[in-house]
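Undergrad: what's the 3D shape of this:
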Amino acid sequence: MLFWLQTLIFAAQTALAFLVSYLLLLTVTAWRANRRTEPLPTTPQHRFLILVPAHNEEKLLPSLLDNLAELDYPQNLYTTHVVADNCSDKTAVIAQQHGAIAHERHNLDLRGKGYALQWLLQRLATTPHDAIVILDADTVVSPNFLRVMDARLARGERVIQAYYAVRNPESGWSASLRYAALAVLHYLRPQGRMVLGGSAGLKGNGMVFTADIMRQHEWSASVTEDIEFHMTLLLNGERVTFAPDAVVWAEMPDSLEQSQTQNVRWEQGRLEMAKLYVPQLLKKGMQEGGNGRFFTLFDAAMEHIIPPFSILTGLSVLALAA
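TA: I've put the predicted structure just below:
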């Protein structure tokens, strides 16, 4: 009995050491990333549709829309579309007052960001554009956002994730902790993945897609629509690149209760995606290992396997104690 217990503990410690070492590899590799600011084209080329899903966001939405109106990009090359999803406030009116095109959606059976975006994408399918931008309503973006994305699209990148950071780190200790955590999750790790040939992943905010990508793949309506869409892209040979020079700052919950509710929702969705996609990613990686795609797919599987930082820290302490 003691032998089997010791064997089990050793196996758990080995697995934990592997996970921690893998995260350390991504972090260390991130320091090798090219941090030089790339020159931007003097003449922007691409037409953008900026999509903003919003549910009762009349208070925060004006900040985003005013911010977008002042971007360093020709205003005739981008339009902002707000989908007021099952709203009971003045979100749609506010959107129009601040220069956006408002789309009101009412469907109490199919509620949520995923359904709202899926509906709006279908409505805009025939609107001329080169790329789609998805932003949350509680966000502001760096003035160079579209200029950076325009340059990357010109280089042939098809799916791009901006650096998604915290807008209000000083509002409370919960937001401050989230600020530090997202600096690792949304900056260091994607940088490391770019160096190693992985995919930066989609974070749900600050995402850019070429028009043909959105025509080829339908947006998911699930709770974790960004993760599911990323998996679909990976399994179909696509890869997400990271644009650290383009930044989106979003409001984060400033209370423990709000933060816990949000985290539980994210982790439940992540576990569902792990059960569904990790076997597919590993199988695909073994099949396509010869063409350089193994690490990209293996890394995406690892992203689902590795537990949240708080759990990983607790397990590490227990492993050392054992």
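
Undergrad: Every contact and neighbour count from this point should use C-alpha atoms.
TA: Fine.

Undergrad: Please point out which parts of whichever strand or helix holds Leu318 sit buried.
TA: Taking DSSP states H and E as the definition, Leu318 sits inside helix 309-321. Of the residues in helix 309-321, Leu315, Ser316, Ala319 count as buried by neighbour count, 16 or more other C-alpha atoms under 10 Å.

Undergrad: Following up with a second sequence; could you model it the same way so I can compare the two?
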Amino acid sequence: MEAIKIINYVIMVLFFACYAYQFLYIPIALLKKKKPLPKGKRHRFGVLIAARNEESVLGDLLDSLNTQTYPAELIDIYVVADNCTDRTAAVANAHGAAVFERFDQTHTGKGYALDFLLRKIRKKYDAYLVFDADNLVAPDYIQEINKTFSTGYDIVTSYRNTKNYGDNWISAGYGLWFLREAQYLNRPRASIGASCGVSGTGFLFSARILQKCGGWHFFSLTEDIEFTAHNIVNGEKIGYCPSAVFYDEQPTGFRQSIR
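TA: Below is the predicted model of the structure:
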């Protein structure tokens, strides 16, 4: 029994040592003022959405993308209906997105869906934006993230807010976690010139990054962390745009959370 207590204590100390540096970010986040960015050059964006049986929420995301303050002629929206058995493809079509259906039960997951979608796109873009089908984006999202992209960052993550914070304590807990990630990790990291982290959805990568990576080859369960680590070790710096706000739907039950 004593041996188990000692092992648990050692693990606790190691975890604390690994994450203690994050306490230093708190005063930076509280004291460092945000600097307004110039509008910058207007770029052409391809929006990438991987959707699997998302007919009930996809239309809301597409509506929020179709009403951006950024010039509509510089935005093209692409949806991959990935192994869908519902009307996801029809909903995407009805909202003006270019839709590609994918049926592959062997190579499953968001990484494979994004790779498939990028191979289907024939137009050239300055950069790509990635969203999940249950997201909503603020009306000025693309306008704001374009400013950070124009400063020279080829990968940019944004402010992840919560659609359903008030549903219950589980969704609220997720919301607070992502608030901490945005305000007390990514924001201070950006302030001191360090790299930020991509968190699954609501991020930008440039055409140069796609070419440098040789396409989208991030297929693990945590493809966002894989993408982040790959680019940082290869000399890229990931920026953060706090004024580009999107809203993500959080789990409301343990079973949904674990899945």
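
Undergrad: Take the buried residues of helix 309-321 of the first structure and lay them out in CSV including distance to Tyr277 of the first structure.
TA: Formatted as CSV, the buried residues of helix 309-321 of the first structure follow (distance: C-alpha to C-alpha, whole Å):
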residue, distance to Tyr277 of the first structure
Leu315, 24
Ser316, 26
Ala319, 28
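
Undergrad: Pick the one among those closest to Thr80 of the first structure.
TA: Leu315 (45.1 Å; C-alpha to C-alpha).

Undergrad: What is the equivalent residue in the second structure for the closest one?
TA: Under the alignment (TM-score structural alignment), Leu315 of the first structure pairs with nothing in the second structure.

Undergrad: What's the separation between Leu315 of the first structure and Val140 of the first structure?
TA: 37 Å (C-alpha to C-alpha, to the nearest Å).

Undergrad: what residue lies at the spatial centre of the first structure?
TA: For the first structure, the residue nearest the mean C-alpha position is Lys203 (1.0 Å; C-alpha atoms, centre = their mean).

Undergrad: The second structure: which residue goes with that one?
TA: Lys203 of the first structure maps onto Ser199 in the second structure, by TM-score structural alignment.

Undergrad: ditto for Tyr179 of the first structure
TA: By TM-score structural alignment, Tyr179 of the first structure lines up with Gly175.

Undergrad: for its match, what are its contacts?
TA: Asn161, Thr162, Tyr165, Gln250 (C-alpha atoms under 8 Å, 6 or more residues apart in numbering).

Undergrad: Mind filtering those down to those shared with the first structure?
TA: Retained contacts for the contacts of Gly175 of the second structure in the first structure, judged by both residues aligned by TM-score structural alignment, their matches' C-alpha atoms under 8 Å, are Asn161, Thr162, Tyr165.

Undergrad: Of those, grab the buried ones for PyMOL.
TA: Buried residues among those (16+ other C-alpha under 10 Å), as a PyMOL selection:
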select buried, resi 161+162+165
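
Undergrad: how about the helices in the stretch 101-250 of the first structure?
TA: Secondary structure of the stretch 101-250 of the first structure (DSSP state H, counting those that start in this stretch): helices located at 113-123, 145-154, 173-183, 189-196, 211-216, 225-235.

Undergrad: Let me see the residues that make contact with the fourth one.
TA: It refers to helix 189-196 of the first structure. By C-alpha under 8 Å, 6+ apart, helix 189-196 of the first structure touches 23, 25-33, 199-201, 241-242, 295.

Undergrad: With Pro251 of the second structure as the reference, measure out to Ile258 of the second structure.
TA: In terms of C-alpha to C-alpha, Ile258 of the second structure sits 9 Å off from Pro251 of the second structure.

Undergrad: Oh, that last question was meant for Val245 of the second structure, not what I typed.
TA: Distance from Val245 of the second structure to Pro251 of the second structure, by C-alpha to C-alpha: 20 Å.

Undergrad: Next: Arg102 of the second structure.
TA: 26 Å.

Undergrad: and if you look at Lys5 of the second structure?
TA: 33 Å.

Undergrad: The two: which has the busier surroundings?
TA: Neighbour count, other C-alpha atoms under 10 Å: between Lys5 of the second structure and Pro251, Pro251 has more, with 21 against 10.

Undergrad: so who does that one touch?
TA: Ile170, Ser171, Tyr174, Ser257.

Undergrad: mind redoing it with 10 Å?
TA: 164-165, 167-168, 170-175, 257-259 (C-alpha atoms under 10 Å, 6 or more residues apart in numbering).

Undergrad: Please pull up the equivalent of it in the first structure.
TA: Using TM-score structural alignment, Pro251 of the second structure pairs with Pro253 in the first structure.

Undergrad: Could you look up the SS state of its match?
TA: coil (DSSP: H, G, I helix; E, B strand; the rest coil).

Undergrad: Please name the nearest non-neighbouring residue to the alignment partner in the first structure of Val57 of the second structure.
TA: Taking TM-score structural alignment, the alignment pairs Val57 of the second structure with Leu60 from the first structure. Nearest residue to Leu60 of the first structure, sequence neighbours excluded (C-alpha to C-alpha, 6 or more residues apart in numbering): Asp138, at 5.4 Å.

Undergrad: Neighbours of the counterpart of that neighbour in the second structure, how many?
TA: In the second structure, the residue paired with Asp138 of the first structure is Asp134, using TM-score structural alignment. If you count neighbours by other C-alpha under 10 Å, Asp134 of the second structure ends up with 21.
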